[in-house]
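K.L.:
need coordinates for the below:
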Amino acid sequence: MSTIADKLFLYFQYPFVINALIVGMLIALCSSMLGVTLVLKRYSFIGDGLSHVAFGAMAVAAVAGFTDDMPVILLITVTFAILLLRTGQNSKIKGDAAIAMISVGALAVGYLLMNVFSSSANVSGDVCTTLFGSTSILTLTKTQVGMCGVLSAVVIGVFVLFYNKIFAVTFDEDFARAVGTPVGTYNLLLAVLIAVIIVLAMNLVGSLLISALVIFPALSAMRVFSSFKSVILCSAVFSVVCAFVGIVLSILAGTPVGATVVMIDILAFAVLCGIGSLKNGGL
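P.N.:
Predicted coordinates for the structure are as follows:
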């Protein structure tokens, strides 16, 4: 035990470890807050769709030779978030079909571009690390950490500022529309916010595992609490703690960061399911 403590003390002396923890916990916090709304609105699959779009956007940025690809990925992902929402509202193309169409198309285009135009000698490795996460979160620059902090603050600020409107749109769109709330505008706002989170989370868990950060904390909190505010608070705490533990374990054990964080989420979900069953008299 003392050896592990000594290792942790040693690792916490390095700025790159602190940067990774800060970014990881900020991403976890933002994704968990939005995740509750997405799960309740049955928009969970939008995370999958936009994560694949982000993968395609990253491939485009890499082929175009951008040294800082985050602005490009962010712009493309936000644009497709808006397109995805608009397409899903089309009576001829239902929401699930629109998500499948855009996500699969973006994934195929991204993989094709990386194979045809990539100058890397290890295309398969590049694709794998992009899809499942890499150690790039441990090499973040101060600029990247600052950008993540600013974008996370914007997401949290917008969510808190429009909390009541988001609550109304989440539970009863018809009633919200009847009292004059611009439902379409707030749905669009949610789509843009989740697009921002998807882009930020790519360095942490990879494009294929992003949905876990959105879904697991929300579902776990719902096993124990029933009110909207309690679920959001529990989800936020759950997600931040799991991100911290997952990143620390990945550093100590040398395992993939993204997969380790998601595995901790899964284990915590199982624990909260058991607590929820006991609380409700199910066992």
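K.L.:
C-alpha from now on. contacts and neighbour counts both.
P.N.:
Noted.
K.L.:
how close does residue 263 sit to residue 245?
P.N.:
Distance, residue 263 to residue 245, by C-alpha to C-alpha, to the nearest Å: 10 Å.
K.L.:
scratch that, residue 86
P.N.:
For residue 86 relative to residue 245 (C-alpha to C-alpha), the value is 38 Å.
K.L.:
repeat that for residue 192.
P.N.:
29 Å.
K.L.:
which of the two has more neighbours?
P.N.:
Taking other C-alpha atoms under 10 Å, residue 192 and residue 245 do not tie; residue 192 has more neighbours (21 against 16).
K.L.:
any idea how far that one lies from residue 84?
P.N.:
Taking C-alpha to C-alpha as the measure, residue 192 falls 11 Å from residue 84.
K.L.:
and the helix or strand where residue 87 lies, what's buried?
P.N.:
Using DSSP states H and E, residue 87 falls within helix 70-88. For helix 70-88, the neighbour count (16 or more other C-alpha atoms under 10 Å) marks 70, 72-78, 80-85, 87-88 as buried.
K.L.:
for the comparison step, fold the sequence that follows:
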Amino acid sequence: MIEMLSIDFMQRALVAALLVGTVAPMVGIFLVQRRLSLIGDGMGHVALAGVAIGLVTGSAPVLTALVAAVLAAVVIELLRTRGRTNGDVALAVIFYGGIAAGVVIISKSADGTPANLMKYLFGSILTTQRSDLYLFAALALVIAVTTWALRPRLFAVANDEEYARAVGIPVLPLNIVLAVLTATTVVVAMRVVGLLLISALMIVPNAASQLVARSFGGGLRWAIGFGLVSSVGGVALSYPLNTPSGGTIVLLAVGLFVVTAAVTGIMTRVGSRRHAEAETHAHEHGVECGHPTVTHGDHLDYLHDGHLHAAHEGHYDEHGDHDEGHHDPHGHQGTHGHPAPAGAPGSATPTTGDRR
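P.N.:
Take a look at the predicted model:
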């Protein structure tokens, strides 16, 4: 590890991975909300055409890729909004047209070798130059600041476009902003993950975060965390393993998703055993319900038909039969669907995620 950090190109690679791992999930969370998880792939294909134009004309491929991707993003959003064709068809046309144009144009360039093409398609983070890093840092800063400043409005539009339009939120401009942010993120991640794999870094960390987060804000924080671990960890692993950085980053992201899904699945099954349903009853316990109360830790249990019931997060836990003694071996049995009355001793109001 110390040896890796002392190498100049690895320092640049890790900084680039840090930038991409931060901003890709920030944009991706809104794409997941809008069910546009594959739009990053479309932008990547168009960006390849921009790279090819840059190589043929001798211009900076990063800048020409940015221009091509941004233009395509705006065109797709306008086509989708105006209803001349649906979003899937518009995306498919740009998707295939972009990669075809890129392959044809890049073949006319002196730098259009298979190796050069592969580094753009699948990433070549170790070839990142210091000038590239400055440009990526500037673009990443724009993405992060814009996304953070507009996140309430972007979430409102992504969650319910019709409602956002009804309350006066400028839906079309915000959709165009999101499309441009997506295109810019694709270009920033071009050297790190590759144009064909960038969509995975925008989507997979958000898919993992949805398994553990309880709110939009929490989901965004978890997604950034997963993105950073995937990008920085993937670059760090690719050095000793001598594997492509882009593929290693995506495989690590997928691995984190699988582990998270397995752990949360196990926890859910264990929790369901500890919270097995007890017999249901229509009665709601409260201070004036007439049933005796028994102090149990920091709350009260209600004695009802020989059973001790405690209000807990929208249902009742059964703490055993009264005749068998008051015990609670963490084997709570819940009566779901019978919310405890607000203000009842020991009751808890169900929490919901902060959707703002």
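K.L.:
would you map the helices across the stretch 51-200 of the second structure?
P.N.:
61-82, 87-106, 114-122, 130-159, 161-166, 171-188, 198-212 (DSSP state H, counting those that start in this stretch).
K.L.:
average offset between the last one and the first structure?
P.N.:
In this case it means helix 198-212 of the second structure. Mean deviation of helix 198-212 of the second structure relative to the first structure after superposition (mean C-alpha distance after the TM-score superposition for the first structure): 0.8 Å.
K.L.:
ditto for stretch 91-102 of the second structure
P.N.:
Mean for stretch 91-102 of the second structure is 0.6 Å (mean C-alpha distance after the TM-score superposition for the first structure).
K.L.:
so where is that stretch in the first structure?
P.N.:
Mapping stretch 91-102 of the second structure onto the first structure (TM-score structural alignment) gives residues 99-110.
K.L.:
just give me the match in the second structure for residue 31 of the first structure.
P.N.:
So, by TM-score structural alignment, residue 31 of the first structure is matched to residue 24.
K.L.:
show the contacting residues for the residue nearest in space to the middle of the second structure.
P.N.:
For the second structure, the residue nearest the mean C-alpha position is residue 206 (1.8 Å; C-alpha atoms, centre = their mean). Neighbour list for residue 206 of the second structure: 25, 28-29, 32, 219-220, 222-223 [criterion: C-alpha atoms under 8 Å, 6 or more residues apart in numbering].
K.L.:
ok, now residue 108 of the second structure?
P.N.:
Listed by C-alpha under 8 Å, 6+ apart, the contact set of residue 108 of the second structure reads residue 56.
K.L.:
sorry, back to before: want to throw the helices of the stretch 51-200 of the second structure into CSV with distance to residue 19 of the second structure?
P.N.:
Output for those, formatted as CSV (distance: least, C-alpha to C-alpha, whole Å):
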stretch, distance to residue 19 of the second structure
helix 61-82, 16
helix 87-106, 26
helix 114-122, 18
helix 130-159, 6
helix 161-166, 30
helix 171-188, 8
helix 198-212, 12
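K.L.:
for the ones you listed, which one sits closest to residue 317 of the second structure?
P.N.:
Closest to residue 317 of the second structure of these is helix 198-212 (C-alpha to C-alpha; 23.7 Å).
K.L.:
could you dump the contacts of residue 206 of the second structure into TSV with distance to residue 257 of the second structure added?
P.N.:
Below are the contacts of residue 206 of the second structure laid out as TSV (distance: C-alpha to C-alpha, whole Å):
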residue	distance to residue 257 of the second structure
25	14
28	15
29	15
32	15
219	14
220	15
222	12
223	11
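K.L.:
can you pick the most crowded of those?
P.N.:
Using other C-alpha under 10 Å as the neighbour criterion, residue 25 leads those with 33 neighbours.
K.L.:
distance check, that one against residue 102 of the second structure.
P.N.:
Shown here: residue 25 of the second structure relative to residue 102 of the second structure, a distance of 26 Å by C-alpha to C-alpha.
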